[in-house]
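Engineer: here is a sequence together with a model predicted from it:
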Amino acid sequence: MQINVRVLLPVFLIATFVVSAQQTANDSVIFAKLDEVVVTGQIEPQSIKKSVFNVKVITAADIKRQAGNNLADVLNQYLNINIQPQSGEGRSTVSMFGLDSQYLKVLVDNVPLVSDTGLGNNIDLTQINLDDVQQIEIIEGAMGVTHGANALSGIINIITKKSTKNKWEITATVQEETIGEEYSPLYDEGRHIQALRVAHSINDNWFVAVGANRNDFEGYKGEFGGKEFTNNPNNPEQERGYSWLPKEQYFTNALVRYQKGSTRLFYKFDYFNENIDFYNSVTHEELQDDNITKLIYADDRRYFTEKFYNHLNAVGKVFGLDYNASVSYQKQQRDAEDFKYYIQTDTELNNTEETYQETEVLYATGTVSNFFKKEGLDLQVGYELVNTSGYSSALSGIFNDENQDDNDHEKRLENYDVFTAAEISVTDKFSVRPGVRYSFQSKFDDQWAASMGFRYLLGKGLETRLSYGRSYRTPNYDELYTYFVDSNHNLQGNPDLVPESGHSVETSIKKQTFLDSGLQLSNTLSASFISIDDRIEQAVVATTPSLRYRYINISRYKMWNIATTHRMVYNNWQAKLGASIMGISRAINTGLATSDDKYLINYQFNANIGYNIPKWNTLLSLYYKHNGEQQQYVQDGSLTNPKFVLSEIESFGLMDASVRKSFFKNQFDVTLGARNLLDVVNIQSSVASGGTHTTGSTNMLMGYGRSYFLKLTYNLNF
């Protein structure tokens, strides 16, 4: 295993800063705490130390240090998580433990977010704004009992702000950022962000907040020629278009909260609007009416996406019991506008707009707890109701149903779940948390989930945890209803698919140390295992008269992971160091070929450092993550001798840095920084035969190069 200087450099930096920190004697404010309050997966909010689950917390201070604008910006630097950019679609999704975004659930205030294919999964992280986020909580492993279907690899819960320390808090932000080497405030290059948030505590009971954010991403040309490109005699291989599609996003949100005694009510509304421009690389010539002039045109497309998010939540007591209930209505609609774009004259013709995809969800969940008026014993009983309506038009190109005249497809999926969990403090040091869920399904056989968690405090700051979870993933819209048949393709969904079932085991030991000198240390070692049965894959179901593929339950997946993290806080210093090694085994039988099921190894390393200079009111931050070489078996595509061969994706590192200085008693912040300092754009994916000889390679777009940003924030608090 070869590790280059780019991997080792952050290690030496961490070591140097730790030694320096121990020699610092300034009376400075510690700006990070090792113990936070968490709500995800808990019967009631409690300190992370008391949680039976191993919860990772990303605080608002962490987000500010990274100068993150969306969830993809932040998660890029965390272990066991990979961001998967889909530049041709303008999206970024997330995978955990090698499982894609269909197995990971993303929530806001415990309510899963609507997506193209359902609820909570396959979320585009660039559509999640972080202006009003209090903290982000991550739990790894199957969480089916508390969060239902499709939470096999874990959950990410975004907790939003619902209070202020001041009567008024007004925040205005302007940010300018390069996209690689491309930037111009006037000529459609770079990234331009403006944001405003106003929060007001009317009195002890009422709180309101509103916010708006515009994110104008002008796209990344890279090796392409952009919108106005026609041809280049000096480089005939260059094509029109963008490596990363341009898009403009608008985020708006409003929150009203009422609180009196133990009763709290809030209503949250979010509206999101996105415009993505697709510029076709294929151009055509058209002879004009004068029979002399030729104009070059392309068949271009715009995607318009709208999202509506409504969430009403009530927390309080009734008949001595604690209740927490939420109702949410969400809708996502994507329209597509096709048109002929004449490049020389900058004109459009034959514009037609049609609904491309639509998802509508009515969601309700609630819990009742505190049945026993006894310290150390609590029982929670809950319900979840989901009604999802999905629609895709023939324009999307993959849902053309041979049994429908209009070639549109609309289906409804429902589930009604009940669950219960208990927390039992056997002793002051030993806690147990069992749980079970039963789901009544409209489309599939009824499903169930179960979990068991243990926490033991060994004393002297040592904590141990062990948890088991059994969960399930229901097939998505594509897998159920795809029908894509022409002269070259025959790929069909399968309405008879059954849900996948998964099991996870996670154990960890954590040591926290607090010294009189002010030094705080937190060291964690964890191990986990995930297995999934009946995994859905494409398989050949017929070979004559041509190959026909269909989604069926054929695959098995197993993963083991060992990870360690170490965190230090001392006076003005904060540092974190982590590493993980993971083995993944997949057993696939497509009907023509069978993959090897041996474990393939991957490793990751991350580090971050922060130093606060009180005299200058300045914070320095550096983040680094190394993604080791990844391997997986892929089908070679041969029809005469089909087989699975080993594909290798080369290792790469991501480094971000920023300097934030505050002026005028923290009323004005200036942040100067850089993303992707190692200038990663394409990484190589090669297919090897026999594990040694490369038989082919391709480039995968992973980033858009080194980018610089300047962020100005005005804070008015009174």
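Structural biologist: The structure has been received and is ready for your questions. Residues are numbered from 1 along each chain as shown.
Engineer: from here on, contacts and neighbour counts on C-alpha atoms
Structural biologist: Noted.
Engineer: helices and strands around the longest strand along the chain, which ones?
Structural biologist: As assigned by DSSP state E, the longest strand anywhere in the chain is strand 294-318. In terms of contacts (3 or more C-alpha pairs under 8 Å, 6 or more residues apart in numbering; DSSP states H and E), strand 294-318 is packed against strand 263-278, strand 283-287, strand 321-342.
Engineer: okay, buried residues for the second one please.
Structural biologist: Using 16 or more other C-alpha atoms under 10 Å as the test for burial, strand 283-287 gives residue 283.
Engineer: follow-up on the earlier one: check which residues of the longest strand of the chain are buried.
Structural biologist: The neighbour-count check on strand 294-318 (16+ other C-alpha under 10 Å) flags 296-317 as buried.
Engineer: one more structure, for comparison:
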Amino acid sequence: MEQIDMKNKITTCILMLCYTCTVWAQTQKATIEIVDTTEGLPLIGAHVCLISASGEKHYYSSDAEGKVIIPLKEKMQCTVSYTGFKTKEFFLEEEQSIKIKMKPDLLMLDQVVKTASVEPESVDQSIYRIGIISHDVLEKQGVQNVRDALRFQPNINLVEDGVLGTQIIMQGLEGQHVKFLIDGMPIIGRQDGNIDLSQIDMSQVDHIEIIEGPMSVVYGSNALAGTINIITKENKYYKWSGTASTYAESVGQLNANMSVQGNKGKSKYGISGGYRYFNGYDLDKSDRRMDWNPKNQINADAYYGINLSGWDTKFGIRVSREDLLFKGNYLQPYRAIDTEFITDRITYSGQFNKKFNEKSTLSGMVSYNTYTRTSQEYTVKEDLNTKEKRDAYNVDEFTTLNARISYGHQFTDRLKWQVGYELTDETGKGGKVDENSGLIENSIWTDVKLNITDQLVFQPGMRLIHHNIYDTPLIYSAHLKWNNEDGWGSRLSFGKGFRAPSIKELYMDFVDSNHKIFGNKDLLPETSYNLTFTVNKTVNIMDHSVLKFDATGFFNHLDNIIETVASDTGEFYYQNISQKRTQGGTFSVNYNHNNRFKMNAGVNLTGISYDLYNTSDFQYRYSIDFVGMLSYFWPKVDLSMQLDYKYTDKRVQLMAGADENNPIEGVTEAYNMLNYSATKNLKNKRFSLTAGVKNILDVKQVANTTQSGAHGSGSNMLIAWGRTYFVSFKFNLNKI
């Protein structure tokens, strides 16, 4: 009996020992310490991605000491990344303790971009010249909307309108030739062909990717001058994270935003919301009408994603409402007529990505957008506080269904292929739309990326389009990229573009106190050609400094371009004019010393010419712009300072008029813009405080004769609301 008990005890001890060993084996941990190679300071919030032998990914983030403790059961591939530093890749084993010294990525060549590719790739690998406005820059500048983000970008100019908002000009072409995307999905709601950039909130934006030049093969219409892709934040590295921020500007602007994001198992989720208030600003205090109309805006969005059997899916909704009040002048003592404009945007989206193996990837996305603009007139009573609704009420509603699927396959190390299908279905209805209308476009596109040598890459592509109204030509493009080990590089792009008239250009009549623009059912589609080239040289100065020179050039030729034309009654309507050409270039110098001191300077030349009456007589009107930036980062106290400057030259524009022998010439005078900001991070980046001065030179408006046409009757053009002071406070909370 005792012998049996002894055997039981021995068996029990052995089982307990085995269990203990198993638990110990399962809880073996590896430690990674991540520091800056220059001063050995810990990098807080560095991203660590582990990939198992089966391809499963696990995400981690470094703590206040720059450390990551990871439970490991097997040897895994490890990738460490941090904004502004070169990515490190290595294999991590059980019980390993390793110190990673991150080197500054002075040219941001390791920055991952998503535009125009089935799979994310680095800036250096992309066939396109992609400019990036990083999250770090957006934070330092106190950016609140896309208008603020693009204001100091080279080769981009902004035009302000009291009702239509902020509009863009790129390569001398207006906003209808620029594609705007959020996470690869198109933004709708163009007024007079332009997206109002001030309506796009930046609180949940990670970075912005900008491609100048032809992208019509990949993105179709509106992608001739370039493509701007706004990439939103997504939490992969924390169990949950939260942010809360406030912003105040002395002009009377107050913003507040909150967000929460999390990860649990194979699921990810997030929700955010924000409110923006602007009290309006007026240069002439003698009347009620304001140059910058008061408005408030509410934004909210949510997403949920899950990875099932390698299918990475994400579903989301984004909602915004802007309420703008246009105050009318006194019609008689103590009486006026005001107009309220309410703009509602709702976007439902879904996307997926499936990597079958190391060489094949399938991705797709679908979005359904609704854009509603409501206008209501009110009679303001004698007390100036009581309002009464008038009969003047209008609702215009536009919807867009966009579905896109693409497949990419790498045949060899030198040959990659992409093919895709895209559907765009637009509808419009309302009081200002001439009739219920719809435009449907089906497209198939493909491109081939061929690494001819280690230094030379060639990518041709084409797009076949079927439009429900118009015949469409074959769209094609060719891209060439070359670089060598001596720091020289160049890119050359040529593409043919096509743009069908929009619903608003065909059917909508836009009339208010500032605008009289009428649609035209007889419009023809635009066709175009674009040539863009870039040459750059990188010079490494010792170990921690780099100097980069960039020279770019572009040429655009457009046939049947759609413009607003003045009639003999003073009204404006859309019409095809013969031809338009733009040409120019940019030369820039960028210096970066160890991500501490940065300096950018660039000069941009843009020439615009119209052949309004098919005479083949192109006379270019040129303008020269200058941009500059200085920034300094003091790592020991985590303080950064930045100064931004831009000179916008005088611009001359021709417009067709009722008299074919006497075109209308508009001139906008030159102006300067200068901003300063400083950002201080506190408590291991838990809190951040940004303060600064915008428009230090106090520019408000410039002399202008262009707006005496379709967009108003004033002799001055609004630029900004003068010198203002701002402060922003942000709270970050992350749980690893």
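Structural biologist: Right, received. Where do you want to start? Computed from a predicted model, the values in this text were never measured in an experiment.
Engineer: would you pull the TM-score for this pair?
Structural biologist: Remark: TM-score between the superposed chains equals 0.82 [TM-score structural alignment, normalised by the length of the first structure]; 626 aligned residues with a C-alpha RMSD of 2.8 Å.
Engineer: just to revisit the earlier point, and the longest strand of the first structure with strand 283-287, angle?
Structural biologist: Between strand 294-318 of the first structure and strand 283-287, the angle comes out at 130 degrees (axes from the mean of the first three to the mean of the last three C-alpha atoms, to 10 degrees).
Engineer: helices of the first structure, start to end?
Structural biologist: 5-22, 60-66, 71-75, 144-147, 477-481 (DSSP state H).
Engineer: got a markdown table for the ones you listed, with mean neighbour count and distance to residue 110 of the first structure too?
Structural biologist: Formatted as a markdown table, those follow (neighbours: other C-alpha atoms under 10 Å; distance: least, C-alpha to C-alpha, whole Å):
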| stretch | mean neighbour count | distance to residue 110 of the first structure |
| --- | --- | --- |
| helix 5-22 | 14 | 35 |
| helix 60-66 | 19 | 18 |
| helix 71-75 | 20 | 16 |
| helix 144-147 | 27 | 8 |
| helix 477-481 | 20 | 23 |
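Engineer: Serialize these to a markdown table and add fields for distance to residue 559 of the first structure.
Structural biologist: Output for the helices of the first structure, formatted as a markdown table (distance: least, C-alpha to C-alpha, whole Å):
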| stretch | distance to residue 559 of the first structure |
| --- | --- |
| helix 5-22 | 25 |
| helix 60-66 | 29 |
| helix 71-75 | 21 |
| helix 144-147 | 18 |
| helix 477-481 | 23 |
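Engineer: residue 286 of the first structure is nearest to which of these?
Structural biologist: helix 477-481 (37.6 Å; C-alpha to C-alpha).
Engineer: which outside residues touch stretch 297-305 of the second structure?
Structural biologist: 201, 267-277, 312-323 (C-alpha atoms under 8 Å, 6 or more residues apart in numbering).
Engineer: change it to 6 Å
Structural biologist: The contact list for stretch 297-305 of the second structure, computed with C-alpha atoms under 6 Å, 6 or more residues apart in numbering, reads 267-276, 313-322.
Engineer: which residues of the first structure does that stretch align to?
Structural biologist: Alignment of stretch 297-305 of the second structure against the first structure: residues 249-257, by TM-score structural alignment.
Engineer: average offset between the matching stretch and the second structure?
Structural biologist: Its aligned residues in the second structure lie a mean 1.1 Å from stretch 249-257 of the first structure after superposition (mean C-alpha distance after the TM-score superposition for the first structure).
Engineer: likewise stretch 326-333 of the first structure?
Structural biologist: Compared with the second structure, stretch 326-333 of the first structure is 0.7 Å away on average (mean C-alpha distance after the TM-score superposition for the first structure).
Engineer: in the second structure, what range does that stretch match?
Structural biologist: Aligned by TM-score structural alignment, stretch 326-333 of the first structure falls on residues 365-372 of the second structure.
Engineer: same check on stretch 448-455 of the first structure?
Structural biologist: Under TM-score structural alignment, the match for stretch 448-455 of the first structure is residues 474-481.
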